[in-house]
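# Okay, predicted coordinates and the sequence, questions at the end:
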Amino acid sequence: MGNFAAAKAELKTYLTARVPLVVVRSPERERVERMLRELVAELHTEICYYTDTRQVCALGSGGVKDVDGDPLMYAREFYRGRRGGIFALGEVRRLGEENTYTRELLDILYLCAEQSGTLILVTPDPVWSRLAQLGMMTVLDRPDVGERTDQIRRFVARYGGRYPIRWGEDDVARAATLLRGFSEIQVENILSATLVEHQGLDRSHLQALTRQKSRLYGCVDSIQPVAVSDGLEVSGLGYLRAWLEEKRRIFFLPDEVLRQHGLEPPNGILLAGVPGCGKSYSARMVAKNWELPLFRFDIGGVYDKWVGESERRMGEALDFLDNVAPCVVWIDEIEKALAVSSQGNDTGKRVLGQFLFWLQESTSRVFLVATANDITQLPPELFRKGRFSQVFFVDLPGPAERGEAILQYARRCLHRSPDPADVEELVALSDGCSYADIEYVIKEAAQTALLRGGASADQGLMAALFRQTIPFARTNPDAVAALRAWGRERAVSAAQPCQSKGGAYHE
């Protein structure tokens, strides 16, 4: 990436060397203009800078000249009349191919070279090859984490006397990470909107930054934001939760720290296992604990009957995710969307290829939580190391986990905690139940109590409901056995460290 200091140093070198053409690739014209003004002072020179709104402005003296909307005619006369002159065109368009405009620029460029001058083109777009061959290019990307950190510090200093802003250095660093990928103006707008909305800033408002951020991009049809309850609780999955807490610290480390050690942020997990045991719930758990926005990505929604449209939609969806990063992305039952690639479907194979390339190569901080019920339908390419940070197997809860879940749902739905002896009885009765089965029984008990006029649900009622419930493991014993056999050999247990041979799956 080209940050402000690096791009400025390159541009300074090119101007000193009197390179005839310098292309500054950037979507932020305002930052480039600030860079040019600083170079005017450092090089003790003058740069004439054209924009449609202000016409030609001398950045050193501040003089302004109206050129009647035709800057190329002015530029031609500019180079005829002086040697070593520097002229800059702000936010130039239509540069990617040969046309009347680029041919005229080419003529001016030859005149510029004869006069030992420099023509600067500021553009976010590609440049016609014949033009590019006559000059050099520098790239000014959106602010990096250091620049965003400095900008946020200046914002806090500017408004700290007017609003209660309680952000320490850790909060500033977290905000700088959350605002990755935005221009200076966008960062300023997000901070200002959050400050005014809450009449101040504290650590709890970091999550609000991500909500403001998602509003700057038009959501695509296949991606929907998912609300995460502040009161979300999780039971069981102890090893997965500990693993996620460790990876959370890595995920938010600055880019330069990771680069020093040759590391990348964790890119996601694949959760396979028994239905109803918390795979989909885990995506919400990650988003809440990591304080990141959650999006559900329906890969099946990108497919279209028209040639090339599916690939375009997939590209659009992946671009959206890169733009709103850092975030958590949940893909539910991923096998249903990606299984088409193994059925001789060329479109499906191309879409899968796009997705796998993004999963492997994307540098944006997107943490993917993909769930699968039928792992036999997943393409083997998905399990290549580097595409998921880890593959976990989510099994039926054991006695301790069932007890924890029963207490959790009883407190939430019945507003009471059963006695230890009652919990022990319910744990025995719930053998073979998933978390979804336990939730169903406790909510049925709460509903029955409400229908009885608000009476509390007693132990006998819950015990009877557990006896009546036929869990998935009992109705589909062969499917559960096959899933467990796969999980023992090819995944890590989400409940505890896997002691069986093989560990994580290797292709």
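In hand now; what should we look at?
# From now on I want contacts and neighbour counts done on CA atoms only, so please keep to that.
Noted.
# And the helices in the stretch 301-450 of the chain?
309-324, 334-338, 346-361, 399-409, 420-429, 435-451 (DSSP state H, counting those that start in this stretch).
# Those into JSON lines, with extra columns for mean neighbour count and distance to Ile375?
Supplementary listing: the helices of the stretch 301-450 of the chain in JSON lines, determined by neighbours: other Cα atoms under 10 Å; distance: least, Cα to Cα, whole Å:
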{"stretch": "helix 309-324", "mean neighbour count": "19", "distance to Ile375": "23"}
{"stretch": "helix 334-338", "mean neighbour count": "20", "distance to Ile375": "7"}
{"stretch": "helix 346-361", "mean neighbour count": "17", "distance to Ile375": "16"}
{"stretch": "helix 399-409", "mean neighbour count": "20", "distance to Ile375": "24"}
{"stretch": "helix 420-429", "mean neighbour count": "16", "distance to Ile375": "29"}
{"stretch": "helix 435-451", "mean neighbour count": "19", "distance to Ile375": "20"}
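# Alongside the first one, take a look at this:
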Amino acid sequence: MSFAATVRHFQTLVMSFHPIIVIETVEEERAQALVSKAANSLQMAVFDWSIAQGLARSPGSPHARWTNEYAPPHSNLPQAIGKTAEPIDMLRHVQTINFKAIYLLKDFAKHLNEAVVARQFREVAHQFAHHSSTLVITGQAIELPVEIAHEAVWFDLKLPEPDELYQAIADVSRSLQGRIKVALQPEDIHAFVQAMRGMTLKQAKKVVAYAALEDGKLDSSDVARILERKAQVIREGGLLDYFPPQQNAAELGGFTGLKQWLARAQVGFGAQARTFNLTPPKGILIVGIQGCGKSLAAKTIARQWNRPLLKLDAGRLYDKYVGQSERNFRQATTLAETMAPVVLWIDEIEKGLGLNSGDADGGLSRRLFGYFLTWLQEKSQDVFVVATANDLSQIPPELLRKGRFDEIFFVDLPEAAERTAIFKIHLSRRQQMPDSFDIAALVQATEGFSGAEIEQAIICALYRAIYQQQPLETALLLQEIKATVPLSVSRREDLQRLRAIALERFVNVK
């Protein structure tokens, strides 16, 4: 939805007598711009309130009589109305205003825990319901008392869409005029916008300004800087990790069945599939033995389809505060939808949406699981979900039934041909010549090894070779392999149980 469409949606809510609108966002300035734009078209006054400032007519608001219209932008702050800093005083004053207006109340929700303030707020809201004035509450992690929540409508201010990001690039270029050289072609600007998707407007402007000022110019080479900063911003959010296509070097040995399925599934995103009213693939679930390439498969899918990869560790969703876990899930899926087309990798899904908690968490895991199923079924954006799981016993049965995912794959221990490919990949990655090793002997020695165990044996052997000041050779590798006890031995019964269940119900990746 473009910013103009967002404004129209907000205007519709105001005109349809909604007295309380809640905008839960960290982008306070953008919410303020939305309210101002909507109010100007409706010819309504706008008042801002904060506990620090009190109530004041918003700059640029129609009939803002006590601001200097000829002063430079942002050179003076609006003059606050006397004795309106306290929430109760502000609400009583608002009740006396007899013309239509929108009141932007910043971080106001916490004050509604006071009984007198909550009662006065409801009386103002009842009054506004009859003449189209509106109270807009903004802030982060908003919780409303029950008696107020049922009268409020929540407005979803999504992350900036391309039209806002194009404007952000123009604004930064104009503000830095004379200090930087702008050398952007239309395709470069498009690449900038794609790289900025998933960031707040303020973050996007900052990262463009940083990229421009670092070398005194804004050109196509700055896309890499933006992607690097974007990965950092998403990681700082604490829920997701971001892997841009340019930095995804994943290689997957074997998995022929999965690769063939992916090649077929990719056509589901094309125009021909849409002409037949076919819905694009929703996602896949990969279950199997630890260290056998489930995580690598998720990265390879993103690389093969040339899409960004977002990784969600399901365990990160949980928070000690009531309602925050659900909010974390909404935040993660909203970010994924904003960045579409994207691959969303939910790692160890059974830890966050499984059965391990029972009733000990007050039903939170079941609620999150319900949210996930609903979102997976109804998501409208091109987000392909790759969920991975190790423990089948903790996965809810509803998730395993046909139709939830497009396919469920089982990853078993690698066979001889796959182990050959794994050895060649990891030896080459560490500047070793695979042809100088007895690969056949290594493959035979690693019967029952996972891909991760093979990689670790190579790493340990390389450390030993460096320590002994000698080149890596087959004998050193065999020595490390013999010293390793693979999972197929240490957890033989668990693996046999998993294999028995999976081979009957799921598709093998081979």
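Now that the structure is in, tell me what you want to look at. As the structure is a prediction and not an experimental result, all values here were calculated from the model.
# Could I get the TM-score for this pair?
With the length set by TM-score structural alignment, normalised by the length of structure 1, the two chains reach a TM-score of 0.68; 458 aligned residues with a Cα RMSD of 5.0 Å.
# could I get the helices of the stretch 301-450 of structure 1 as a markdown table with distance to Gly262 of structure 1?
Formatted as a markdown table, those follow (distance: least, Cα to Cα, whole Å):
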| stretch | distance to Gly262 of structure 1 |
| --- | --- |
| helix 309-324 | 21 |
| helix 334-338 | 30 |
| helix 346-361 | 15 |
| helix 399-409 | 38 |
| helix 420-429 | 47 |
| helix 435-451 | 39 |
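# Minimum distance to Glu233 of structure 1: which of those helices has it?
The closest of those to Glu233 of structure 1 is helix 399-409. By Cα to Cα, the value is 7.8 Å.
# and that closest one with helix 435-451, angle?
30 degrees (axes from the mean of the first three to the mean of the last three Cα atoms, to 10 degrees).
# Quick one: distance of helix 399-409 of structure 1 to the chain centre.
Helix 399-409 of structure 1 sits 34 Å away from the centroid of its parent chain (Cα atoms, centre = their mean, to the nearest Å).
# and the helix or strand hosting His126 of structure 2, what does it pack onto?
Secondary structure assignment for His126 of structure 2, by DSSP states H and E: helix 115-128. Packing contacts for helix 115-128 of structure 2, counted by 3 or more Cα pairs under 8 Å, 6 or more residues apart in numbering; DSSP states H and E, involve helix 87-94, strand 134-139.
# Buried deepest among these, which one?
Among these, strand 134-139 has the highest mean neighbour count (mean count of other Cα atoms under 10 Å), at a mean of 23.
# so how far is that strand from its chain's centroid?
Computed by Cα atoms, centre = their mean, the chain-centroid distance of strand 134-139 of structure 2 equals 25 Å.
# what's the burial count for Glu169 of structure 1?
10 (other Cα atoms under 10 Å).
# should've said Thr100 of structure 1
Around Thr100 of structure 1 there are 10 residues (other Cα under 10 Å).
# Excluding sequence neighbours, find me the nearest residue to Leu262 of structure 2.
Nearest residue to Leu262 of structure 2, sequence neighbours excluded (Cα to Cα, 6 or more residues apart in numbering): Ile301, at 7.6 Å.
# Okay, buried residues for the helix or strand where that neighbour lies please.
Under the criterion of DSSP H and E, Ile301 of structure 2 resides in helix 294-304. With burial defined by 16 or more other Cα atoms under 10 Å, the residues of helix 294-304 of structure 2 counted as buried are 294-295, 297-304.
# Cool, thanks, talk later.
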